[in-house]
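S.K.: I'll drop the sequence and a predicted model, then ask my questions.
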Amino acid sequence: MPVLFTPPAPVSLPIQGSSQRFPVHRVYCIGRNYGDHVREMGGDAQRSRPVFFMKPADALWLDDAVPYPGATSDLHHEVEMVVALRHGGHEIAVADALACVYGYGVGLDLTRRDLQNLAKADGAPWDSAKGFDASAPISALTPASVCGHPQHATLALQVNGATRQQADIAQMIWALPEIIHELSKLWTLQPGDVIFTGTPAGVGPLLRGDRFHAALGDIATLEGHLV
């Protein structure tokens, strides 16, 4: 079937130790998944219904030069464990969820905090605060066949050499199998789906010229700078 114009190239992620790439379908995110972060944002850290939102697949950013977005004067970093799915399904059981995982990485959920606060005050969606261009810098993926399925790993972010965020992924309110289970009740998950699993306390501003280093234990690292 002829098309009106050449479509954009599919989004894909590099894989550690492989010449193959991971083709991306959708990018899901969970909010309010570390109690200390919920509290620092003024919320109630009691476990309740999970909060999900999405970013466009082409918001994933692989260049170490990350563009500072327009329409904000308060860009915040949120470091997160990232999970890539090789299998999907609908209403996936918690016990079956980890079998869907291809691999792990680390990423930043960049947030226009000023726009998010305005949206919250108006009861409006967060799309412009979360889903903008280059809003999801991400590392290469490490296959689960190499690193296993980590139950404990230090998730950390340094900005200009100073630690801003650090926590163990075991502190997540919703563990990864539960996240996959809950997501699959709302959407039929597909191979190629990517999940940002929430951020710990310490979120704060990034400025042009800032350099960052994110790590998920010895599984994945991400380095870059704002331009």
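M.R.: Sure thing, it's come through. Residues are numbered from 1 along each chain as shown.
S.K.: okay, CA-based contacts and neighbour counts for the rest of this
M.R.: OK.
S.K.: got the contact list for the spatially most central residue of the chain?
M.R.: Computing the C-alpha centroid of the chain and ranking residues by Cα atoms, centre = their mean puts residue 196 first, at 2.8 Å. Residues in contact with residue 196 (Cα atoms under 8 Å, 6 or more residues apart in numbering) are 27-30, 80-83, 107, 109.
S.K.: isn't residue 82 right up against residue 102?
M.R.: No - with contact defined as Cα atoms under 8 Å, residue 82 does not reach residue 102; the gap is 11.0 Å.
S.K.: of the contacts of residue 196 - the most surrounded one?
M.R.: Using other Cα atoms under 10 Å as the neighbour test, the contacts of residue 196 are led by residue 107, with 31 neighbours.
S.K.: give the closest residue to that one in space, chain neighbours not counted.
M.R.: Spatial nearest neighbour of residue 107, excluding adjacent residues (Cα to Cα, 6 or more residues apart in numbering): residue 138 at 4.2 Å.
S.K.: tell me how many other residues crowd the one you found.
M.R.: Using other Cα under 10 Å, residue 138 has 30 neighbouring residues.
S.K.: settle this for me: it is touching residue 59, isn't it.
M.R.: No - using Cα under 8 Å, residue 138 makes no contact with residue 59, being 9.8 Å away.
S.K.: show me which residues of stretch 212-227 are buried.
M.R.: Going by neighbour count (16 or more other Cα atoms under 10 Å), the buried part of stretch 212-227 is 212-217, 219-226.
S.K.: want to throw these into a markdown table with secondary structure and distance to residue 35?
M.R.: Shown next, in a markdown table, are these (DSSP: H, G, I helix; E, B strand; the rest coil; distance: Cα to Cα, whole Å):
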| residue | secondary structure | distance to residue 35 |
| --- | --- | --- |
| 212 | strand | 24 |
| 213 | strand | 23 |
| 214 | strand | 20 |
| 215 | strand | 20 |
| 216 | strand | 19 |
| 217 | coil | 20 |
| 219 | coil | 24 |
| 220 | strand | 24 |
| 221 | strand | 24 |
| 222 | strand | 24 |
| 223 | strand | 26 |
| 224 | strand | 27 |
| 225 | strand | 28 |
| 226 | strand | 28 |
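S.K.: A further structure is provided below for comparison with the first:
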Amino acid sequence: MVRLPLRDGFYELRPSKIIALAKNYAEHAREMESDVPERPVFFLKPPSALIGPGDPIILPRMSKRIDHEVELAVIIGTRAKRVPAEKAMDYVLGYTILLDITARDLQAEARERGLPWSLSKGFDTFAPVGPRIADRRELNIADLEIGLKVNGQPRQLGRTSEMIFKVPELIEYVSSIMTLEPSDIIATGTPAGVGPLRHGDKVEAWIEGIGKVEFEVLAEGSILC
């Protein structure tokens, strides 16, 4: 559970699942040497991966290459099952920033062997969120700047208008497969520029209209952990 500011109070973010879109920005699909999908491609991250501002991202010993991916996250406010796109936004509580932290070497190994990606995406601390939840009524997400820096150096920069599948389409598609519960998260994909994280890095991510969130990166077993 993570508590994030929402309007004049706080919201306890307790998702039953985190649905993350793969290859929803064309340039990212190309940098991963993948085709642009004809329909949404998604995977699940466990709720146990969720952390909030002030918590560190922990690099597990099992992986030698951990990457950052900044994403616009949609927070579901009302139970949604088979929702048509034209009504999808009625089921949204708001938006926040999510980092889809990925053990890239483990993902590459799984892809090569035709295995699921769960291991590479599911470590504890692999879903940092923050700094707040922006109410859907106060933010038009059609064309917002989204970006990420590591140690002050720009890594990712894009706009939400570059998403291949827009939020209403994603809610329609996902809710036709699985029921979305209040507090569930849909991470809408990442722009190009993903790259590695190392012990001691300072990560700064932002989305226009939501704000900026920062995380420290620590190696598993380090003294500071």
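M.R.: Cool, the structure landed. Just so you know, these numbers come straight off a predicted model, no measurement behind them.
S.K.: need the TM-score between these chains.
M.R.: In this superposition the chains share a TM-score of 0.91, using TM-score structural alignment, normalised by the length of structure 2; 215 aligned residues with a Cα RMSD of 1.3 Å.
S.K.: how much space separates the alignment partner in structure 2 of residue 73 of structure 1 from residue 77 of structure 2?
M.R.: When structure 2 is aligned by TM-score structural alignment, the residue opposite residue 73 of structure 1 is residue 64. Between residue 64 of structure 2 and residue 77 of structure 2 the computed distance is 37 Å (Cα to Cα, to the nearest Å).
S.K.: and if you look at residue 105 of structure 2?
M.R.: Counting by Cα to Cα - residue 105 of structure 2 and residue 77 of structure 2 are separated by 35 Å.
S.K.: what do you get for residue 195 of structure 2?
M.R.: The separation that residue 195 of structure 2 has from residue 77 of structure 2, given Cα to Cα, amounts to 32 Å.
S.K.: same drill for those two, tell me which one is more crowded.
M.R.: Of the pair residue 195 of structure 2 and residue 77, residue 77 is the one with more neighbours under other Cα under 10 Å, namely 18 against 15.
S.K.: alignment lookup: that one to structure 1.
M.R.: Under TM-score structural alignment, residue 77 of structure 2 pairs with residue 86 in structure 1.
S.K.: which residues touch that match?
M.R.: The contact partners of residue 86 of structure 1, by Cα under 8 Å, 6+ apart, come to 100-102, 190-193.
S.K.: tell me, how many residues neighbour residue 122 of structure 2?
M.R.: Neighbour tally, residue 122 of structure 2, other Cα under 10 Å: 21.
S.K.: no no, residue 13 of structure 2
M.R.: Per other Cα under 10 Å, the neighbour tally for residue 13 of structure 2 reads 20.
S.K.: over to the one 10 residues further on?
M.R.: Residue 23 of structure 2: 27 surrounding residues under other Cα under 10 Å.
S.K.: same check, this time on residue 20 of structure 1
M.R.: So residue 20 of structure 1, with other Cα under 10 Å, has 11 neighbours.
S.K.: mind listing what the closest residue to it other than its chain neighbours touches?
M.R.: For residue 20 of structure 1, ignoring the flanking residues on the chain, the nearest one in space by Cα to Cα, 6+ apart is residue 14 at 7.2 Å. By Cα under 8 Å, 6+ apart, the residues touching residue 14 of structure 1 are 20-22, 139-141.
S.K.: please tell me how far residue 14 of structure 1 sits from residue 224 of structure 1.
M.R.: Taking Cα to Cα, one finds residue 14 of structure 1 at 16 Å from residue 224 of structure 1.
S.K.: now residue 132 of structure 1
M.R.: Taken as Cα to Cα, the span from residue 132 of structure 1 to residue 224 of structure 1 is 18 Å.
S.K.: just residue 208 of structure 1 next, same as before
M.R.: Using Cα to Cα, residue 208 of structure 1 is found at 11 Å from residue 224 of structure 1.
S.K.: also residue 27 of structure 1?
M.R.: Taking Cα to Cα, one finds residue 27 of structure 1 at 21 Å from residue 224 of structure 1.
S.K.: ok, residue 202 of structure 1 next?
M.R.: As for residue 202 of structure 1, its distance to residue 224 of structure 1 is 19 Å (criterion: Cα to Cα).
S.K.: which residue lines up with residue 117 of structure 1 in structure 2?
M.R.: Looks like residue 117 of structure 1 aligns to residue 108 there (TM-score structural alignment).
S.K.: the residue nearest to residue 20 of structure 1 pairs with which position in structure 2?
M.R.: Aligned counterpart of residue 14 of structure 1 in structure 2: residue 4 (TM-score structural alignment).
S.K.: likewise residue 172 of structure 1?
M.R.: In structure 2, residue 172 of structure 1 lands on residue 163 (TM-score structural alignment).
S.K.: wouldn't residue 183 of structure 2 be in contact with residue 13 here?
M.R.: Yes - Residue 183 of structure 2 is within contact range of residue 13, at 5.7 Å (criterion: Cα under 8 Å).
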